[in-house]
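Asks: For reference, the sequence and a predicted model appear below.
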Amino acid sequence: MMTPRERVEAALRGHEVDRIPFTVYETKIPQCETERRLRNEGLCIIDRRIPGYEVKFNNVEQESVHFRGKDGIPRIRTIIHTPVGDISALERPAPRTSWSEEKLFKSPADYAPIEYMIRDQDYLPNYDAFLKAQQAAGGDVFFRATIGYSPLQEIIYGLMGVEQFSIEWAERRDKVMRLYDALTENRRKIYAVVAESPALAVNYCGNVSPEVVGRARFEKYILPHYNECAEIMHKHGKLLGVHLDANNRLLAPLIADSKIDYIEAFTPPPDCDMSVAEARRMWPDKVLWINFPSSVHLAEPSVIEETTRQILKEAAPGDRFLLGITEDVPPDRWQQNFSIISRVINTEG
């Protein structure tokens, strides 16, 4: 019998598996008796905490200020000091994540320090940490490297936010493109480091909302980065995937022609607009690593069971397919729901 990690690796490579891999992000399941039982049943933890590199600033300094707002809620103000000006962001910590309340970009005056910050970054290998964690974790944890957002997605979601980006794209596109070009050079530094890392699989970018970027911008400003990165990863025996967790129908033909190896966090109906069966037909040579639709976690146990069974049916014969949990599940539901999914996979997958 395969270990959970072996099962994930085989599925990602397109090799035969003894059953469909069942996976969950390391932040989406607490350590407890049920978690241990599920791992014994075959659940694989996907650990994304060690990207395979460290970020180094050369002439930029960063400080974090922890405080409570007037509402009593803890917040973190991150201040970036550059030779051409300071910028800051505000976050509200939450369990296993954080909420952005202020982005680094707030006005056109922030273009210069943000560009300086981007160009000042270097990336150093951190392979030993990756290897040690992988060896210590054993056979039911899979460590996956990450590159972060592609340039345009970083501008939209990391630096500006959708509304501010829309304004800047309309009024100061030349300045937006300077950031885009700087980020393109920045990401190429990461490609080189991650390509030589011990990781088998690398996630790059994602959270692509076609309602925001549209087909044309995706094809011109996002897809080329996937293909460039994939070519580099393939030369070093790596697999490249993208976290495509939104409506994918509009972009599906472009994704089909891309050089990426796996589509990760793909979410079928009722949450998004493509079924597993449609995805398998559209992307026959891609690995499909889905997210169990989050809204269904609120349904009755019988619906959880039937949804799992339908997903497996649409994924048949089951090659190049993984079923995962990539989103938060209500605390009072995860033990029951994960147990049902695990049982159906182990008996029918």
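Replies: Yep, that arrived. This one's a predicted model, so the numbers in the text were calculated from it and none came from an experiment.
Asks: switch to C-alpha atoms for all contacts and neighbour counts from now on
Replies: OK.
Asks: contacting residues for residue 41?
Replies: 342, 346 (Cα atoms under 8 Å, 6 or more residues apart in numbering).
Asks: hey, where'd the helices end up in the stretch 1-150 of the chain?
Replies: Counting by DSSP state H, counting those that start in this stretch, the stretch 1-150 of the chain forms helices over residues 4-13, 33-41, 111-120, 127-137, given from the N-terminal end onward.
Asks: Just put these in JSON lines and tack on distance to residue 342.
Replies: Formatted as JSON lines, the helices of the stretch 1-150 of the chain follow (distance: least, Cα to Cα, whole Å):
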{"stretch": "helix 4-13", "distance to residue 342": "12"}
{"stretch": "helix 33-41", "distance to residue 342": "7"}
{"stretch": "helix 111-120", "distance to residue 342": "43"}
{"stretch": "helix 127-137", "distance to residue 342": "21"}
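Asks: most neighbours per residue, which of those helices?
Replies: Sort those by mean neighbour count, taking mean count of other Cα atoms under 10 Å, and helix 4-13 sits at the top with a mean of 22.
Asks: Could you check the angle that helix makes with helix 33-41?
Replies: Angle of helix 4-13 versus helix 33-41, following axes from the mean of the first three to the mean of the last three Cα atoms, to 10 degrees, is 60 degrees.
Asks: Show me what helix 4-13 packs onto, helices and strands only.
Replies: Under the contact criterion of 3 or more Cα pairs under 8 Å, 6 or more residues apart in numbering; DSSP states H and E, the helices and strands touching helix 4-13 comprise strand 44-47, strand 141-143, strand 321-325.
Asks: I figured residue 141 was touching residue 45, is that so?
Replies: Yes - taking contact to mean Cα atoms under 8 Å, the distance of 4.6 Å between residue 141 and residue 45 places them in contact.
Asks: Tell me which of the helices of the stretch 1-150 of the chain sits nearest to residue 274.
Replies: When these are ranked by proximity to residue 274, the top entry is helix 4-13, at 21.0 Å, counting by Cα to Cα.
Asks: want to compare, so here's the second one:
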Amino acid sequence: MFTYLFRQLARVMAPNYEEITREEDTLGEKGITLGYLTKTSFPRAWIQLASPEQAVVDFMEKPEELCEFLEAERDFHKKAAEIAAGSPAKVLNFYDNLTDMVSPRFFESFSLPTYQLYAEAMRGSGQLLACHMDGRLAHLKKSIAAAPIQLIESLTVPPVGNVSLSEVKSIWPDKIVFINCPAHLTYITREEVRLGYLKLLDEWGDKRLAIEYVEDLPSDELEPHLSAALDACGY
């Protein structure tokens, strides 16, 4: 079914930038627009199409149906990359949810070629290529360093994640990093949140640290959490 879907999408897709242009007009100088890119093949398989176990078996054995799917998806990405590169979005973000479910071999075989395809299409556009990497990434440090991803979006810091901010500075010095709202700093007192962020800022060595709110904290927890984070950052 998805092979058919991607073949049809590659055939009929056309640019439509109205919504993102409208968002840019609304934001003005207060923010930047993000264009969301669909997942690469293995993250799509284990998150959306099959169980993790079945996805691993299929991508190791490569049955005929999977090979047809990968070919159709590759054609889809070629067309999508052209459209994305022509968009007014300042950042194009893969929602790959990278974590330790993805081995270096699978990353380099099934994600990296797609990132390279988009990076080539975007060359000279001034856009940033980003990827949502909110899992455990220590085993992918070298692979990510070699990827044309310019912005690592939603990094999960230890103890939930396993790549520290001090490591980030040494292994990915040329990449921009946005950290996810740290899971270990939720459901605690406001002062504990503030002290936790101060520790992260000290490790980072700069109070200019991009912190994203991408999880579903209840509103009565969210406001004091963000307030404490802003205090720690000197706002």
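Replies: Structure's in. What do you need? Since we're looking at a predicted model, the values are computed, not measured.
Asks: Superposed, how do the two chains score by TM?
Replies: Once superposed, chain against chain, the TM-score is 0.90 (TM-score structural alignment, normalised by the length of structure 2); 233 aligned residues with a Cα RMSD of 1.9 Å.
Asks: picking up where we left off before, let me have the helices and strands packed on helix 4-13 of structure 1 in TSV, adding mean neighbour count as columns.
Replies: As requested, the helices and strands packed on helix 4-13 of structure 1 are arranged in TSV below (neighbours: other Cα atoms under 10 Å):
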stretch	mean neighbour count
strand 44-47	23
strand 141-143	25
strand 321-325	25
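Asks: Would you format those as TSV with distance to residue 23 of structure 1 included?
Replies: Conversion of these to TSV gives the following (distance: least, Cα to Cα, whole Å):
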stretch	distance to residue 23 of structure 1
strand 44-47	5
strand 141-143	9
strand 321-325	4
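Asks: so which of these gets nearest residue 302 of structure 1?
Replies: Across the helices and strands packed on helix 4-13 of structure 1 (criterion: Cα to Cα), the nearest stretch is strand 321-325, sitting at 18.3 Å.
Asks: Please find the angle between the direction vectors of the closest one and helix 4-13.
Replies: 120 degrees.
Asks: On the C-terminal side of strand 321-325 of structure 1, identify the next helix or strand.
Replies: The element immediately downstream of strand 321-325 of structure 1 (helix or strand, assigned by DSSP states H and E) is helix 334-348.
Asks: Now which residue in structure 1 aligns to residue 41 of structure 2?
Replies: Using TM-score structural alignment as the criterion, the counterpart of residue 41 of structure 2 in structure 1 is residue 151.
Asks: From residue 68 of structure 1, how far out is its match?
Replies: When distances are taken as Cα to Cα, to the nearest Å, residue 151 of structure 1 and residue 68 of structure 1 turn out to be 33 Å apart.
Asks: so which of the helices of the stretch 1-150 of structure 1 gets nearest residue 308 of structure 1?
Replies: For residue 308 of structure 1, the closest of these is helix 33-41, at 16.0 Å, according to Cα to Cα.
Asks: I would like the residues contacting stretch 77-90 of structure 2, please.
Replies: Around stretch 77-90 of structure 2, the neighbours that count as contacts under Cα under 8 Å, 6+ apart are 10, 13-15, 17, 20-21, 32-35, 92, 114, 117-118, 121-122, 125-128.
Asks: Tell me the counterpart of residue 219 of structure 2 in structure 1.
Replies: That one, residue 219 of structure 2, aligns with residue 331 by TM-score structural alignment.
Asks: With residue 185 of structure 2 instead?
Replies: When the two structures are superposed using TM-score structural alignment, residue 185 of structure 2 falls opposite residue 296 in structure 1.
Asks: follow-up on the earlier one: so which of the contacts of stretch 77-90 of structure 2 are in strands?
Replies: Of these, the ones assigned to strands by DSSP state E are 34-35, 92, 128.
Asks: and these, which are buried?
Replies: Restricting those to buried positions leaves 34-35, 92, 128, with burial counted as 16 or more other Cα atoms under 10 Å.
Asks: which of those residues lies closest to residue 207 of structure 2?
Replies: If you rank those by distance to residue 207 of structure 2 using Cα to Cα, residue 128 comes first, at 22.6 Å.
Asks: Could you identify the longest helix within structure 2?
Replies: With residue count as the measure and DSSP state H as the assignment, structure 2 has helix 64-85 as its longest helix.
Asks: residues contacting the match of residue 41 of structure 2?
Replies: Taking Cα under 8 Å, 6+ apart as the criterion, residue 151 of structure 1 is in contact with 180-181, 183-184, 187, 222.
Asks: ditto for residue 8 of structure 2
Replies: Shown here is residue 8 of structure 2, which makes no contacts under the criterion Cα under 8 Å, 6+ apart.
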